[in-house]
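**Student:** here is a sequence together with a model predicted from it:
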Amino acid sequence: MFSHATVAVENFDRAVGFYGKLLPEIGLMRSFYDPENSMASFRKPDQPRPLFFVTLPFEGEALPGNGPMIAFLCDDRPMVDAVHAKALELGGTDEGEPGERPDYHPHFYGCYVRDTEGNKICFVCHDPV
């Protein structure tokens, strides 16, 4: 469905460090890295897309919003728990501990964090226990 998603950051090195240590927890690896132009991407090793980009914005400052969010699919509930703990260890902030959210649908299990730049991200598993 998606080709790529992008988060704009103010501190490229800090953000790439955060995501570079966090995203392998869910099977994503850095696939592109251009520090001269402050751009990096991550993806599953066996798939060319979708890509997740981290970059300095092309137009002005990075302004994380209240509402925009990227959700990463996790294989199972323990993966959601693990990536939440890793995000906090790496300097992310908690925006919603791992747990069921039956208001979304009966099997929704996810967590919410803000990255080191203030972008809201979700990690979710949609499978039943």
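**Tutor:** Everything's here; your move.
**Student:** for the rest of this, base every contact and every neighbour count on C-alpha atoms.
**Tutor:** Will do.
**Student:** other residues contacting the lengthiest strand in the chain?
**Tutor:** Longest among the strand segments of the chain by residue count, using DSSP state E, is strand 93-100. With contacts defined as C-alpha atoms under 8 Å, 6 or more residues apart in numbering, strand 93-100 is touched by 80-81, 84, 87-88, 107-116, 120.
**Student:** from residue 10, how far off is the nearest residue to residue 6 once chain neighbours are set aside?
**Tutor:** Spatial nearest neighbour of residue 6, excluding adjacent residues (C-alpha to C-alpha, 6 or more residues apart in numbering): residue 53 at 4.5 Å. Distance of residue 53 to residue 10, given as C-alpha to C-alpha, to the nearest Å: 14 Å.
**Student:** if you count surrounding residues, which of these two has more?
**Tutor:** Between residue 53 and residue 10, counting by other C-alpha atoms under 10 Å, residue 53 is the more crowded of the two (21 against 18).
**Student:** let's bring in a second model and compare:
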Amino acid sequence: MSVLDHIGITVSDLGRSIDFYEAAMAPLGVSEQMRVPGELTGYGDVVGYGAEGKPEIWLSGGARTQPHVHIALVAGSRSAVDAFYAAAMGAGGTDNGPPGIREHYHPNYYAAFVLDPDGHNIEAVCHRPE
């Protein structure tokens, strides 16, 4: 059973964040699943990312938020973590920890950390040994 149904992140520039998240999450099989126009939300467009028709990460425009959030995305392999990191960095992310083992969590915790354009800490993690 999953604990979370979805999470929302407010970003300062929705267009810039869409470009970043689409590039960074593509190697993990995550893509835009839904877009709701501001006329329906009453405060601005929101874009939902996920897989198989289920948006789980929602971006909405507004302003930089404090404190920033941390999101860890599931990667099916260590190579997917590597691809996430490369794509996120290529899309304007800031390094917050390159791909590698984090033994302080457990021996197979392979992850990479990137700050999105608003400084949110986005992680891709694989728990499987390879």
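**Tutor:** That came through fine. The structure displayed is predicted, hence computed values, not measured ones.
**Student:** the residue nearest to residue 6 of structure 1 corresponds to which position in structure 2?
**Tutor:** Aligned by TM-score structural alignment, residue 53 of structure 1 pairs with residue 58 of structure 2.
**Student:** and the helix or strand where the residue nearest to residue 6 of structure 1 lies, how far from the chain's centre?
**Tutor:** In this structure, residue 53 of structure 1 sits in strand 51-55 according to DSSP states H and E. The chain centre lies 10 Å from the centre of strand 51-55 of structure 1; the measure is C-alpha atoms, centre = their mean, to the nearest Å.
**Student:** name the residues that touch that strand?
**Tutor:** Residues outside strand 51-55 of structure 1 that contact it (C-alpha under 8 Å, 6+ apart): 3-9, 12, 15-16, 38-43.
**Student:** list buried residues within those residues.
**Tutor:** The neighbour-count test (16 or more other C-alpha atoms under 10 Å) applied to the contacts of strand 51-55 of structure 1 identifies 6-9, 12, 15-16, 38-43 as buried.
**Student:** in CSV: those residues, plus secondary structure and distance to residue 127 of structure 1.
**Tutor:** As requested, those are exported to CSV (DSSP: H, G, I helix; E, B strand; the rest coil; distance: C-alpha to C-alpha, whole Å):
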residue, secondary structure, distance to residue 127 of structure 1
6, strand, 26
7, strand, 27
8, strand, 30
9, coil, 32
12, helix, 34
15, helix, 30
16, helix, 30
38, coil, 36
39, strand, 33
40, strand, 30
41, strand, 27
42, strand, 24
43, strand, 22
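**Student:** turn the residues you listed into JSON lines, columns for distance to residue 72 of structure 1.
**Tutor:** Below are these laid out as JSON lines (distance: C-alpha to C-alpha, whole Å):
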{"residue": "6", "distance to residue 72 of structure 1": "13"}
{"residue": "7", "distance to residue 72 of structure 1": "13"}
{"residue": "8", "distance to residue 72 of structure 1": "17"}
{"residue": "9", "distance to residue 72 of structure 1": "18"}
{"residue": "12", "distance to residue 72 of structure 1": "20"}
{"residue": "15", "distance to residue 72 of structure 1": "17"}
{"residue": "16", "distance to residue 72 of structure 1": "17"}
{"residue": "38", "distance to residue 72 of structure 1": "22"}
{"residue": "39", "distance to residue 72 of structure 1": "20"}
{"residue": "40", "distance to residue 72 of structure 1": "17"}
{"residue": "41", "distance to residue 72 of structure 1": "14"}
{"residue": "42", "distance to residue 72 of structure 1": "12"}
{"residue": "43", "distance to residue 72 of structure 1": "11"}
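**Student:** out of these, who's nearest residue 68 of structure 1?
**Tutor:** For those, the residue nearest residue 68 of structure 1 by C-alpha to C-alpha is residue 7; the value is 9.8 Å.
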